[in-house]
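>>> Coordinates only, no sequence provided:
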């Protein structure tokens, strides 16, 4: 009997050892798999809908041949049950991702980030076109107006009231959230510049500062000239001279502008034609940068009343009409 028991113990010991070795091999096989790269050759997106389960998501990836040994991933999750919980959204799958890193993304909700640049000097219409080209954003034609109304602005005039910047978003972000962030940022920066403005500028409100800044933005080819261009416009406003700036004419022409301004365009009476109206146009003509807003609030201390392009992005500034005409002849009419 004793010999039989000893033999049984030996057999059980061998079986246990085999079981331990088999489990160790299986354990290593599972962990080797979840730490090996998934089967993609370039980045791609994975959309996890609201209410989707981990099992359903793994099956989707298996059908797409991103992963194959799904049972190994499920076994790994059994050992790490917290990974069963996943969050909805669009995820970026990278070629360096492994099943383990993918599970971590899904569990933490590390969704893909997108970005959109709302460029200074562009109009609301141009920004709408930019937003419409962005992935994962649903944009309506009234997007800017809706934000104005939500913020208590019922003017229906969104131009210039949104801050140009690069905004980051995810698939869960609405265009309203992006534009609200932009609107509030412009309010903060504009009001700060208005409070800190030079006291001798001939402007009556922060909105007038915004309008002037938008004109400076469109007239500036070189950043170091912003404050001087601002001085020209401030000096003209102070002397009740018309601004006579082409970008306002172009804005007033709208879709009719084809790249050229003719004499009849300069004579046309529109609300934005500063060759025909006194003072500032009724609204901004584009989204000004913070640099242009600050320049509008703090013009250079110079007496210039005129400037003309040198066709290289810079300008010649003049105090008298005679000096200005000489510069126009030299740089625009090619006369000596």
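Structure received. Treat the numbers as computed from the prediction; the structure is a model and nothing was measured.

>>> switch to C-alpha atoms for all contacts and neighbour counts from now on
Noted.

>>> helix/strand/coil for the closest residue to residue 275 other than its chain neighbours?
Leaving aside its chain neighbours, residue 275 sits nearest to residue 244 (4.5 Å; criterion: C-alpha to C-alpha, 6 or more residues apart in numbering). Using DSSP: H, G, I helix; E, B strand; the rest coil, the structure places residue 244 in coil.

>>> residues in contact with residue 244?
273, 274, 275, 276 (C-alpha atoms under 8 Å, 6 or more residues apart in numbering).

>>> any idea how far residue 30 is from it?
Counting by C-alpha to C-alpha, to the nearest Å, the gap from residue 244 to residue 30 is 74 Å.

>>> same thing with residue 289?
In terms of C-alpha to C-alpha, residue 289 sits 55 Å off from residue 30.

>>> Which residue of the two possesses the greater neighbour count?
residue 289 (22 against 18; other C-alpha atoms under 10 Å).

>>> got the contact list for that one?
120, 121, 163, 164, 213, 217.

>>> and the comparison structure, right after this:
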């Protein structure tokens, strides 16, 4: 038995040495690239595992699990930096890791998240040390004039995406690019819209898309949520959507929406004012734009959160009240 254990231990040592040697060879061996040069974007605030997945999706032939192991073994997992990286033929796993740890970027990035209010977009852009901040001190209206936009209220007019730029670029150029991107997406969606929608202009549809964006818990519900609000507009019913009320409260909102908030009139209170609010309330995604332009075919007028991120839709108030009892109050009838 002792000889068996000794042999087993020796085999384990040999296997470990072989595995270590194979891993060391792999770390210094050129990787297959889908193109050369190859540009890969690493998003801000990415975990090591996420960086590995982004590298693989970007066209670098490296198993994300092996990248994670390499980052841990070298101690560089906490040093990885966001940005746009260029990789050439001959790049090895170790050189890829070291480049990202050094932050040897060809482009810097700012990511604008769908559902953000414009103030969050401004904060993210203001926080980038690689940009030239020409908009610092400008009001929102001044900023809109500076980029040549006819609108004075910026909410909803910038497309949420990841934007690349070189060090020293003006933040005005980034705003212009994001504004023009939204104008293109909005024009395309408007051209493909369903007939008979209760919108007077593409801007109305943009407002609706922003509401859909803030009300959607699961992506599959977007078109149904849009249908509910469009049906209510057609019937001259109040939209009664909480996100517009919250937007109207601004910094006064403390995370708890109260009955008195629903009763306090503001231009954005869709419990006290009919129709759409005066501006969008967030930056809508492409999916929300599509939902606002091509809603589901439904007679639903109400919906309530089920508690799992999805919504229960109802065609009548009694049906909706039963759904509220079931999903919000824990009652059954």
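That came in fine, so what should we check first? Note that the structure is a prediction, hence the values are computed from the model and not measured.

>>> Can you tell me, leaving aside adjacent residues, what's nearest to the aligned residue in the second structure for residue 196 of the first structure?
By TM-score structural alignment, residue 196 of the first structure lines up with residue 192 in the second structure. Nearest residue to residue 192 of the second structure, sequence neighbours excluded (C-alpha to C-alpha, 6+ apart): residue 293, at 7.4 Å.

>>> What is the equivalent residue in the first structure for that neighbour?
Alignment note (TM-score structural alignment): residue 293 of the second structure maps to residue 297 of the first structure.

>>> so which strand or helix has residue 163 of the second structure?
In this assignment (DSSP states H and E), residue 163 of the second structure forms part of strand 162-165.

>>> buried stuff in that strand?
Across strand 162-165 of the second structure, burial judged by 16 or more other C-alpha atoms under 10 Å covers 163, 164, 165.

>>> Likewise for stretch 326-336 of the first structure?
Result for stretch 326-336 of the first structure [16+ other C-alpha under 10 Å]: buried residues 327, 328, 331.

>>> And that stretch, end to end?
Note: stretch 326-336 of the first structure ends 8 Å apart using C-alpha to C-alpha.

>>> Over to stretch 282-299 of the first structure?
21 Å.

>>> what's the distance between residue 95 of the second structure and residue 87 of the second structure?
Note on residue 95 of the second structure: its distance to residue 87 of the second structure, by C-alpha to C-alpha, is 9 Å.

>>> Tell me which of these two has more neighbours.
Neighbour count, other C-alpha under 10 Å: between residue 95 of the second structure and residue 87, residue 87 has more, with 19 against 16.

>>> okay but that one is in contact with residue 93, surely?
No - if you go by C-alpha atoms under 8 Å, residue 87 of the second structure and residue 93 don't touch, sitting 10.9 Å apart.

>>> Which element, helix or strand, includes the counterpart of residue 274 of the second structure in the first structure?
Under the alignment (TM-score structural alignment), residue 274 of the second structure pairs with residue 278 in the first structure. Taking DSSP H and E as the definition, residue 278 of the first structure sits outside all helices and strands.

>>> Equivalent analysis for the one 10 residues further on, please.
Residue 288 of the first structure belongs to no helix or strand when elements are defined using DSSP H and E.

>>> Can you tell me the closest non-neighbouring residue to the equivalent of it over in the second structure?
Taking TM-score structural alignment for the superposition, residue 288 of the first structure sits opposite residue 284 in the second structure. Distance criterion C-alpha to C-alpha, 6+ apart; nearest residue to residue 284 of the second structure, sequence neighbours excluded, is residue 210 at 4.7 Å.

>>> burial count for the one you found?
28.

>>> sec struct for it, please.
helix.

>>> mind checking how far the counterpart of it in the first structure is from residue 164 of the first structure?
Under the alignment (TM-score structural alignment), residue 210 of the second structure maps onto residue 214 of the first structure. Distance of residue 214 of the first structure to residue 164 of the first structure, given as C-alpha to C-alpha: 12 Å.

>>> any common contacting residues for these two?
The contact sets of residue 214 of the first structure and residue 164 overlap at 287, 288 (C-alpha under 8 Å, 6+ apart).

>>> For the top helix by length along the first structure, which helices and strands make contact with it?
Secondary structure of the first structure per DSSP state H: the longest helix is helix 2-34. Judged by 3 or more C-alpha pairs under 8 Å, 6 or more residues apart in numbering; DSSP states H and E, the packing partners of helix 2-34 of the first structure are helix 70-79, helix 99-108.

>>> Of those helices, flag the one that's most buried.
helix 99-108 (a mean of 18; mean count of other C-alpha atoms under 10 Å).

>>> Distance of the match of residue 293 of the second structure relative to residue 257 of the first structure?
30 Å.

>>> who's more crowded, these two?
Set residue 297 of the first structure next to residue 257 and count neighbours by other C-alpha under 10 Å: residue 297 wins out with 29 against 13.

>>> So for stretch 151-162 of the first structure, what gets flagged as buried?
Neighbour-count burial for stretch 151-162 of the first structure, counted by 16+ other C-alpha under 10 Å, picks out 158, 159, 160, 161, 162.

>>> which residue ranges form the helices in the first structure?
Using DSSP H, the helices of the first structure run over 2-34, 54-63, 70-79, 99-108, 124-132, 143-150, 175-195, 206-219, 226-238, 246-253, 263-267, 290-297, 321-331.

>>> before we move on, back to that, kindly present the contacts of residue 289 of the first structure as TSV, with separate columns for neighbour count and distance to residue 304 of the first structure.
Below are the contacts of residue 289 of the first structure laid out as TSV (neighbours: other C-alpha atoms under 10 Å; distance: C-alpha to C-alpha, whole Å):
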residue	neighbour count	distance to residue 304 of the first structure
120	21	26
121	22	24
163	25	30
164	22	29
213	29	18
217	29	18
